[in-house]
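[1] Got a sequence here, can you build the structure:
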Amino acid sequence: MKRIFAVRAGLEDLERIVPLFDEYRIFYRQESDRASARAFLEDRLRREESVIFLAVHEDGEGGNHAVGFTQLYPSFSSVTMQRLWILNDLYVTETARKSGAGALLMETAREFAKETGTKGLTLTTWTDNFTAQRLYEKQGYIKDDEFYSYNLFF
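    Predicted coordinates for the structure are as follows:
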């Protein structure tokens, strides 16, 4: 029986995460760079600076492969004086879209945020990423129309 399940990734999963992370970056119009992706992810995991969950597809014959991931970064709200998680990355391979993998990863992130006693989750997405926006709204996320986001990049 085929199924998709979520697991928290560790260093032992690095080689399964790297191709997904590289595809994610390409989606956001970045050049493919698996070596740098591997170094970046290894650093985050070794330093415990992020939490990564994988969506894993079980093929029914004893094998499985990762079809998506989400990466969370810790943050804080000074106003409420509580911790929160930034859901920074969510990616599902093109062949696994509409399989429920994205919703599973979102629900896994939600449960993790609750279990760690945080205020909640926050995320941003491109204004024209309507597929992702529908998923987020279906999961109960509310589009912010109260605050503007500003960035200063170097």
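[2] CA only for contacts and neighbour counts going forward, please
    OK.
[3] And S77, how far from L105?
    24 Å (C-alpha to C-alpha, to the nearest Å).
[4] higher neighbour count, these two?
    Remark: of S77 and L105, L105 carries more neighbours, 25 against 10, as counted by other C-alpha atoms under 10 Å.
[5] which SSE is the more buried one in?
    helix 101-115 (DSSP states H and E).
[6] For that helix, name the packing helices and strands.
    strand 3-8, strand 51-58, strand 64-77, strand 82-92 (3 or more C-alpha pairs under 8 Å, 6 or more residues apart in numbering; DSSP states H and E).
[7] Also this sequence, please, to line up against the first:
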Amino acid sequence: MIPSIKARPAERADMPEVARFAAQLVRLHHALDPHRFMCLEPLEPGYERWLTRELENPDAVILVAERGGAEPALVGYAYGRREPRDWMSLRDASGVLHDIYVAEPARRLGAGAILLEAVIARLRDLGAPRVVLHTATQNAAGQRLFERFGFRRTMVEMTLEL
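    This is a model prediction of the structure:
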């Protein structure tokens, strides 16, 4: 039987686990391309401080995916914010999905889709007219999920090592 998974707003007590997820996301990106993605250890303390402060930001959305059952457990998180126009990125006011991560044992159980649907809804409720995200080129599974939700490709980042 597949355990039920639900998304809910993160709470202060969730932040150590959310910080661990955030650090795993950084390490994953760094492993994909260590020249492009920095990884300044230890990651968890900084993420815990930052995301705990973001709980108070009215433009931020931090959600956790929680597996139900006899022993509920967090299995992922999403972090997004409503952001103003960004002239350097040529991006009008938007919701920006900065992070979405599901722990390996819970992947392919629908947690990513549950988190994505919930964070889109929360950003829409905050007045975001669109949601923008970046995804690693190698993250084919994530790209398929985003495309299922209607995301379209708008930019390609290219890097040259000097």
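[8] highest average neighbour count across the helices and strands packed on helix 101-115 of structure 1?
    Most buried of those by mean neighbour count (mean count of other C-alpha atoms under 10 Å) is strand 51-58; its value is a mean of 22.
[9] Please tabulate the helices and strands packed on helix 101-115 of structure 1 in TSV, including the columns distance to E15 of structure 1.
    Output for these, formatted as TSV (distance: least, C-alpha to C-alpha, whole Å):
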stretch	distance to E15 of structure 1
strand 3-8	14
strand 51-58	12
strand 64-77	10
strand 82-92	16
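[10] Now do A9 of structure 1 against R16 of structure 1, distance only.
    In terms of C-alpha to C-alpha, A9 of structure 1 sits 9 Å off from R16 of structure 1.
[11] Repeat that for T118 of structure 1.
    From T118 of structure 1 over to R16 of structure 1 (counting by C-alpha to C-alpha), the distance is 28 Å.
[12] One more: R46 of structure 1?
    16 Å.
[13] Of those two, which one has the most company?
    A side-by-side neighbour count of R46 of structure 1 and R16, using other C-alpha under 10 Å, places R16 first with 18 against 11.
[14] Enumerate every residue touching the more buried one.
    H65, A66 (C-alpha atoms under 8 Å, 6 or more residues apart in numbering).
[15] and it, what element?
    helix 14-27.
[16] distance from that helix to structure 2 after superposition?
    Superposing on structure 2 and averaging over aligned pairs (mean C-alpha distance after the TM-score superposition for structure 1), helix 14-27 of structure 1 comes out at 1.5 Å.
[17] now that helix, how far from the chain's geometric center?
    Centroid separation for helix 14-27 of structure 1 versus its chain: 11 Å, with C-alpha atoms, centre = their mean, to the nearest Å.
[18] Stretch 41-53 of structure 2 now?
    Centroid separation between stretch 41-53 of structure 2 and its chain, computed with C-alpha atoms, centre = their mean, is 15 Å.
[19] Just the buried residues of it, please?
    L43, E44, Y47, E48, L51, T52 (16 or more other C-alpha atoms under 10 Å).
[20] Of those, which pair is most distant in space?
    L43 and T52 (14.2 Å; C-alpha to C-alpha).
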